[in-house]
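Undergrad: Fold the following and give me the result.
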Amino acid sequence: MFPAEIFSGCPSPGEREVFARLKDSSNTPDWIVLHSLDIAHHVRRVSGEADFVVIIPTRGVLCLEVKAYRRIHRNEAGWLYGSEQIPDSRGPFRQASEAMHSIRNRLIRKRPDLAHILFWSAVVLPYIDFKIPSNEWHDWQVIDAAHFRQRPLPESIENVLKNAREFLSTCESARWFNAGLPTLTPKQAKAIAQELRPSFEIFESTKVRRDRWDKEVRRYTEEQFASLDAMQANSRVLFTGPAGTGKTLLAIESARRAHSGGERCLFVCFNRLLGRWLQEEMAPLGETMTTSTFHSFLLSLAGCVPQGEGVSTSFWEEELPERAIEALVERDPQFTPFDTLIIDEAQDLLRANYLDVLDLLLRGGLASGRWRLFGDLEKQAIYSGSIPNPVALLQQRTGSVPLFSLRVNCRNSPRISTLVHLLGGLAPNYSRVLRPDNGIEPELKYYGSSAEQEAIFLQVLESWYGEGFGGGEIVVLSPRADRTSLAAHVAKEPWRSRLRPCAESTGGQISYASIHAFKGLEASAVVVTDIEHLTGDAAVDLFYVAVTRALHRLTILVHESARPDIIRALTGQGAVPNLNSSGEPSW
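TA: The predicted structure is shown next:
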C-alpha cells in the first residue's frame, strides 16, 4: 500500500473501507496499490486523480473510482451524488476511464515495452446496489454493495480484470492487446508503481526545522498567558515555577500590558546579560517603560560608578542599596514612583534591603502597590547570600501574597526535560511538557583530560556546523568564570576566532559564558563544559540551570571523575545509564 496508512484527512468513508480491505487482505502478497494518485497530464482536464490504482502481477492494472454515496441520481443534466445540487456531466464510469487512459498514456510514453499490459477501470459503489444496464459501461465493471458485502474485494477486482481480458481478446478495435504476449511480471509491476509514484526522500532543512521549533516554543509560551489573565484582578502576584515554564516571557507580557494601560512601569531583573536582552525587547515601548538590571538602576539613582572590576560583594549587596535609599529620601524628594513593578529572577532580589529600595520606587509601596514578580524559588537561587525563605520575607512586607504556580514546561524538548528531572534534581517534576518530541537525545560525553575535553568539544561544534547551526545559535556554558573556562582557552582555528564571551560576541559568533551569567536566557544549541562533579545542592542546582537553557540541542562534557555522580543520580531515579562505546548514555 502506498501510502502505508491512509491520509487522516481523507473525507470518503468508502475510500477508507476500500483501503482497509485491500491492506488487510492476506491473499494479495504481490499486489501494489496506489491510493489517491494525482494525474498531472489528464486526457480531458488540466489535472485529475485516481482513487486507487491496483497493480497485479499476471493480471494487469485496474483503476478504481469510489463513490461512497447512499443515493445516486442521473438525469439529462448529468449525475447527482447524495445531496449534491450540481450535476457531474462525466459520471463515475467516464471519470474512471479517463483516469485510466491518462495513466496508461503517460506510462507507455516512457516505457513502450509495457504497452501490451492490460489496463482497465471500474467503479466501486459500496453503499448502493447498482443493476442498471447501459451501453456506456459493462455490468462487470461495477462493484456495488452486493458484491462489496458478499465477496472479498480482491476477488471482485480480479473478476473485473478477467472479464476485461476476455472482452479485449474478442474486440476487433483493441488490436493493441494481444492475449498471447507475456503477462505483467512482478518486476514490471514494481516498475509501473515507481514510474507512477516515484520514491524520493526530501529532508526538511535544519534551518527550516529550527525555525519551526522556535515558533513552537513561542506559541507554547504564549499559551501560558492564560495565567496572567487568571490573576488579572489581583494587584500583587508572585508567579513561581521551575526553568522552562515561560516566566521571562510572562514578565515581558505583563510589562507590555501595563504599558498599554498607560502605566509607568519599572521592569528589573538580576543578571546583566538578561537585562541587556530585555532592554532591547522593551525599547520600542518608549520612556514610560524603564527596563534595567536592578543594580544598574540603583547606580543611576545613587549617581555613582563602581571603580575597577574587583568591586566587593558588600558594595552591591549593602552599600549600593543604602546609597539608593539615601538618594530617594534625601536628595530627590520629588521622585515620582512607578505605577507598576515587574521583576524577573525574583529569587535573586528578595532580600530585605533590596525590598526597602523597591518599596520606595512603587506607588503605594510593596504592601499596596501593583506588582508582578516572577521567579524560580526552587532551583535557581544559585548566588551566595540568597534568602532561605524568600516568600516568608515578602509576606512579612506585604501581607498575604497570591501565588501562582507554573509547572508546564514550554521551552525544552521532552528528552531534555527528562534529563532535567533525572540529573538536575527537579522535584516535583513538570506537570506537562508542551513541545512534541523532536527525537534528539541530549548527549553526555566523558573526558579524562583537558586535551581530550577540547577535542570532544571541537568535534561537537564541527558536527553542529555541519548540521547547519550558525555560530549565533550556539552557546557554551561553564561553571567556571569566562577566563578559566574551556572555551576561553581554545587555540585551534577557526574555532578560536569564532568563540567570544557573551558580552562581546556579535550575531554570528559562538558565545560562551558562565552558567551564572547566562541564567534567564536560552539558546538553540548549548554545550555545557567543565563539569567535574555533581554532588551537593549547589553543584546540582548549577547543572540544572545550565541544561535548562537548551531549546533544541544539548551536549554535556563531564570529567570521568564525575561518572559515579551521574550514575548515582540516575540510580536514585530508578535508571542506570547504558553507556555505549562513545561514552554516551542511552536514556
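Undergrad: only C-alpha atoms for contact and neighbour calcs from this point on.
TA: OK.
Undergrad: who touches the closest residue to Met289 other than its chain neighbours in this structure?
TA: If the residues on either side of it in the chain are set aside, Met289 comes closest to Cys265, at 5.1 Å by C-alpha to C-alpha, 6 or more residues apart in numbering. Residues in contact with Cys265 (C-alpha atoms under 8 Å, 6 or more residues apart in numbering) are 255, 258-259, 288-290, 338-342.
Undergrad: Determine which two of the residues you listed are furthest apart.
TA: Distance extremes for these: the farthest pair is Thr288 and Ile342 at 13.3 Å, using C-alpha to C-alpha.
Undergrad: Here is the second sequence; please produce its structure so I can put it next to the first one:
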Amino acid sequence: MKVIPNVPYNNDSFAEQQVFEALKAVNTEYNCVAFHSVMLPNHAYKRIGEADFVIVSRYGVFVLEVKGGKVSQKDGKWVTKTINGVFEISDPFKQGNSALHGLHEKITAYVDLEQERLPLGYGVIFPDVLWDRDGAEWESEIVCDSRYMHQFEHWLTSFFEYWHKRPANSKFLSDNDVSNIIDYLRPDFDFIQPLFAHVENVNNLSVKLTEEQYHYVDMAMDNKRIICSGGAGTGKTFLAAELCRRFIAQGKTVLLACHSSWLRHYLTTLIPSEKLIITTISGLSVTMRREDIDCFDILVVDEGQDVLNIKDLEHLNGVLKDGFNNGQWYFFHDINNQSNILTEFDSNAMTWLKDQNNPAIFKLNINCRNTSNILLKIQSSLACDLGKPALIEGPEVTEFFGDRDILSKELSRLLEELKQSELDKGSITILSAFRKRKSLLSLLEADEVKGIIELDDYKVKTYPFTDITFAEIANFKGLENDVIILLDLVDPLYLTKNDTNSLHYVGMSRAKAKLYCFWDNSDLI
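TA: Sure, this is the predicted structure:
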C-alpha cells in the first residue's frame, strides 16, 4: 500500500513506525492510500486533533489510532507503560471515533462525491500487547493487537469487511471518489517534504556504526592484524575511529595514518584526542620528531588503497613496534573504483601485506552513509558494490543533462533555490572534476557564487562547515556531506570499458541524503 509520506514522521513513536511498515507491506488490488499523522482542525472535542493513520480505499475512509506499550484502563482512565515511564492517554476508541467525524465533515464539505453517503470506520491498534477484553464500546473486529501485527493484511481485510457490512457503508466508493478524496487530503496534509526535513530524517535515523560494524570492532579487538575492505559508505572510517578510541583508553600509543592531508584534518574533527597521532605518510617523520616518538604500539590505516605501494608500506613498517609481521595493525581500504585517484595502486603491495603473519580478512557489507535511492543510483550507473542499504529511502537523485550552457542555467536556478530554503548551507558541497576556475561554477555570475567557500586542506579543519563549500572530487575522497552537487562529469551511460569511473564513484558516494548530478554531454553533441 502506498503510504504518505514515504517515510514515517519522526515523532518518537515506535508503535506508529511498526504500523507504518505493516501498511507499506500490504498488497492491494485497488486504489488504496494511507496517510500518516493527519491534522484535523474540525476535531469533535479538540481545537486541533490528529489521526495517527487515515486510509482511503474503495471501502471508504478509515481512521486508525495506535497505542504502544503496555496499555491498561481503570475507572475510565487509560494508561500506557513504556520504557520511558507511565503516561495517561486518551480513550483510543473515543479518539478514533471523534477523529473520524471531524474528517467526515471536512471531506463532505469540500469534495464533490458521486456516492451519496461516505462509508466510514475506525479502528485501534495495540502493537505491543494482546487485547482479549470485550467491551460495550468496541467490537473485536476493529481491534488489532500484537498477534495480528504478524498477519496485518489479513486483519485489515477483515476490518474493511466488518465496516462494509453496515447499512450506511454498503456501497463501495468509485475510483473517482477515492482519487478525489486522496487529492483533497494530499495538498492539505502532505505538502512536499522539504529537503531540510529529508536531511534531518537521514541524520536522525543513520547510525555511525551499524550492529555489524560493532561486531567487527569486538572481533578486531581479539585480532592483532586485520585487513578490512568495504565500499564507500560502509563505515570503514568510523570503525577505524572506534578502534583508535578503544586502544587510546588502554594507554596504547596509536598512529592513525592516511595519504590525504584533507582526510587527516577531517579525521581530527572526528577524533579530537591529544593522545592520538593522526598524520599523512609524507608528514610522518616530522610528526614523530615533534611528538618525540620512536615507534607506535598500534597502527591504523584509513583509505589504505592510497598507500598500497611498497615505499609507503616500508615506511609504516619501520615505525610500528615489531613491524607488520609481528606488530599490531588494522588496515582499512576500498579498491572498488577509486584506485589511482591520488596514487597508483600496486597489487604486489597488497600481496605483501596479506603475507604478513596471516592477518584476519574482514569485509563490510552494510552501507550506513547513503540513502537507498542514492545507493541504487550508484550501483546501477557504475555496476559496483557499496553494500546493502541501512538507511531510509530518501529523496530521488536529481539529474541534469546537456551542454555547459544549459547546465549552468540549471545550476544557477538550483543554487538560488537551495539558498532560499531552510537547509543548513554548510550541509551542501559542490564537487567537480576540475578546479573552481575551470568548473561549471565559473560560468555563473559573481553574485551567484558569492559565499561559496573553496576548500583546501586547511579549511577542512572547519568541518562541519557553515557555508556552501566547493572541492575537487579527488581531494574530497574519504569525506562526506548531506547534499552533494556533482559537476563536470559525463553521463555514466556514455562511459566505455576503457574509461575510468573512479571520479563518478567517489563523487556520487559522498552524498548522505541528496545527490544532484550535472552530466556534461558537450562532447557528445
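Undergrad: one step back: can you tell me the residue that sits opposite the residue nearest to Met289 of the first structure in the second structure?
TA: With TM-score structural alignment as the criterion, Cys265 of the first structure lines up with Val254 in the second structure.
Undergrad: distance of that match from Cys295 of the second structure?
TA: For Val254 of the second structure, the distance to Cys295 of the second structure (C-alpha to C-alpha, to the nearest Å) stands at 9 Å.
Undergrad: Over to Val54 of the second structure?
TA: For Val54 of the second structure, the distance to Cys295 of the second structure - C-alpha to C-alpha - is 65 Å.
Undergrad: more neighbours, those two?
TA: Just comparing Val54 of the second structure and Cys295: by other C-alpha atoms under 10 Å the higher neighbour count belongs to Val54, 25 against 19.
Undergrad: In three-state terms, label the more buried one for me.
TA: strand (DSSP: H, G, I helix; E, B strand; the rest coil).
Undergrad: Give the equivalent position in the first structure for Gln379 of the second structure.
TA: That one, Gln379 of the second structure, aligns with His421 by TM-score structural alignment.
Undergrad: Leaving out chain neighbours, which residue sits closest to that match?
TA: Asn429 (6.1 Å).
Undergrad: for Asn365 of the second structure, same thing?
TA: Counting by C-alpha to C-alpha, 6+ apart, Asn365 of the second structure lies nearest to Gly387, which is 4.4 Å off, once chain neighbours are set aside.
Undergrad: Can you get me a residue count around that neighbour?
TA: The burial count for Gly387 of the second structure: 19, using other C-alpha under 10 Å.
Undergrad: Mind giving me the PyMOL select for the contacts of Cys265 of the first structure, buried ones only?
TA: In PyMOL, this line selects whichever of the contacts of Cys265 of the first structure come out buried by 16 or more other C-alpha atoms under 10 Å:
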select buried, resi 255+258+259+289+290+338+339+340+341+342
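Undergrad: Restricted to strands, list the contacts of Cys265 of the first structure.
TA: Among the contacts of Cys265 of the first structure, DSSP state E puts 289-290, 340-342 in strands.
Undergrad: what's the closest of those to Ile72 of the first structure?
TA: Ile342 (66.5 Å).
Undergrad: Aligned to that closest one, what sits in the second structure?
TA: Under TM-score structural alignment, Ile342 of the first structure pairs with Val300 in the second structure.
Undergrad: hang on, its match packs against Ala240?
TA: Yes: using C-alpha atoms under 8 Å, Val300 of the second structure makes contact with Ala240 at a distance of 6.8 Å.
Undergrad: what touches both of those two?
TA: 330, 332.
Undergrad: so how far is Thr221 of the first structure from the residue positioned nearest the centre of the first structure?
TA: Central residue of the first structure (C-alpha atoms, centre = their mean): Trp213, 3.9 Å from the mean position. The spacing between Trp213 of the first structure and Thr221 of the first structure, counted by C-alpha to C-alpha, is 12 Å.
Undergrad: rewinding a little: what sits against the match of Ile342 of the first structure?
TA: 240, 244, 254-257, 329-332.
Undergrad: Now, the residues you listed that are in helices?
TA: Among the contacts of Val300 of the second structure, the ones falling in helices (DSSP state H) are 240, 244.
Undergrad: Take the contacts of Val300 of the second structure and write them to CSV, including distance to Leu455 of the second structure.
TA: Formatted as CSV, the contacts of Val300 of the second structure follow (distance: C-alpha to C-alpha, whole Å):
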residue, distance to Leu455 of the second structure
Ala240, 24
Cys244, 27
Val254, 28
Leu255, 26
Leu256, 23
Ala257, 21
Trp329, 32
Tyr330, 29
Phe331, 28
Phe332, 25
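Undergrad: Looking at the contacts of Val300 of the second structure, which two lie furthest apart in space?
TA: Val254 and Phe332 (15.2 Å).
Undergrad: okay, and the helix or strand where Glu326 of the first structure lies goes to which residues in the second structure?
TA: For Glu326 of the first structure, the enclosing helix or strand under DSSP states H and E is helix 320-326. Helix 320-326 of the first structure corresponds to no residues in the second structure, going by TM-score structural alignment.
Undergrad: how far does that helix sit from the chain's center?
TA: In terms of C-alpha atoms, centre = their mean, to the nearest Å, the centre of helix 320-326 of the first structure is set 46 Å apart from its chain centre.
Undergrad: Ok, stretch 503-521 of the first structure next?
TA: 24 Å.
Undergrad: Only the buried residues of that stretch, if you could.
TA: Along stretch 503-521 of the first structure, these residues count as buried under the neighbour rule (16+ other C-alpha under 10 Å): 505, 509-521.
Undergrad: What is the end-to-end distance of that stretch?
TA: The first-to-last residue distance of stretch 503-521 of the first structure comes to 13 Å (C-alpha to C-alpha).
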